[in-house]
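K.L.:
got a structure for you, letters missing:
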């Protein structure tokens, strides 16, 4: 297994299912993302850059797209979710909608492509 799979497997329910659901959507959106580490967190990586991490905390789950600009770009869809410059907080009882995760991951992928001067095939 990889860093993300190992991390998710070690979580208790309901955090495990909620976090796994986010990673599933992310992998569907960017199928060539690979498991690795980003800023010390188990993360999906794309073109050697961190794409997305999702971690459990004591009172919430946190999604880290490694880009304040990406969070700002989807802020219209984040009513009811606590967020900061680099984190979107949610719970298993109030998960992030799949379409919001898709937007976040797509925007981050596009940001990485632009920063590396590459385009998707």
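P.N.:
Sure thing, it's come through. None of these values were measured; they are calculated from a predicted model.
K.L.:
drop to CA atoms for contacts and neighbour counts, all remaining ones
P.N.:
Fine.
K.L.:
Show residues contacting the longest strand along the chain.
P.N.:
The single longest strand within the chain, with elements called by DSSP state E, is strand 49-56. For strand 49-56, the external contacting residues (Cα atoms under 8 Å, 6 or more residues apart in numbering) are 15, 19, 22-23, 26, 33, 37-38, 41-45, 61-66, 105, 108-109, 112.
K.L.:
here's the one I want to compare it with:
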């Protein structure tokens, strides 16, 4: 078991489903990233912080940093997702926008790999 497994074990239902789906996407697109807990959140690291996820009351937060949010901000607005400078709210009563998350993770991986 990893620290992320321990974090996920605290959740069930749609929160857990969303976090499991996000983990699968991140792991598939960033196979060299390591899993950790940072600021109490599941975190994937690749030459520094790649992306974080965290459960909230009605959503799962995806935290790709300011550059990551800016990369997809227009599409987030068009699709009606709430977001701020470094955080995207993925409501648990809506499907995860897999295509958008995949593009975002791919963007962040390229950013972090360029740091090497």
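P.N.:
That came through, no problem. Not measured: the values here are computed from a predicted model.
K.L.:
From residue 51 of the first structure, how far out is residue 36 of the first structure?
P.N.:
10 Å (Cα to Cα, to the nearest Å).
K.L.:
neighbour count winner among the two?
P.N.:
residue 51 (30 against 20; other Cα atoms under 10 Å).
K.L.:
Distance of that one relative to residue 16 of the first structure?
P.N.:
Counting by Cα to Cα - residue 51 of the first structure and residue 16 of the first structure are separated by 20 Å.
K.L.:
cool, residue 33 of the first structure as well?
P.N.:
Distance from residue 33 of the first structure to residue 16 of the first structure, by Cα to Cα: 20 Å.
K.L.:
Pick out whichever of the two has more residues nearby.
P.N.:
Neighbour count, other Cα under 10 Å: between residue 33 of the first structure and residue 16, residue 33 has more, with 21 against 17.
K.L.:
Hmm, residue 36 of the first structure is touching residue 5, no?
P.N.:
No: if you go by Cα atoms under 8 Å, residue 36 of the first structure and residue 5 don't touch, sitting 10.0 Å apart.
K.L.:
In space, what's closest to the residue nearest the centre of the first structure - neighbours in sequence excluded?
P.N.:
Nearest residue to the geometric centre of the first structure (Cα atoms, centre = their mean): residue 52, 3.5 Å. Closest residue to residue 52 of the first structure apart from its sequence neighbours, by Cα to Cα, 6 or more residues apart in numbering: residue 65 at 4.6 Å.
K.L.:
This completes my enquiry, with thanks.
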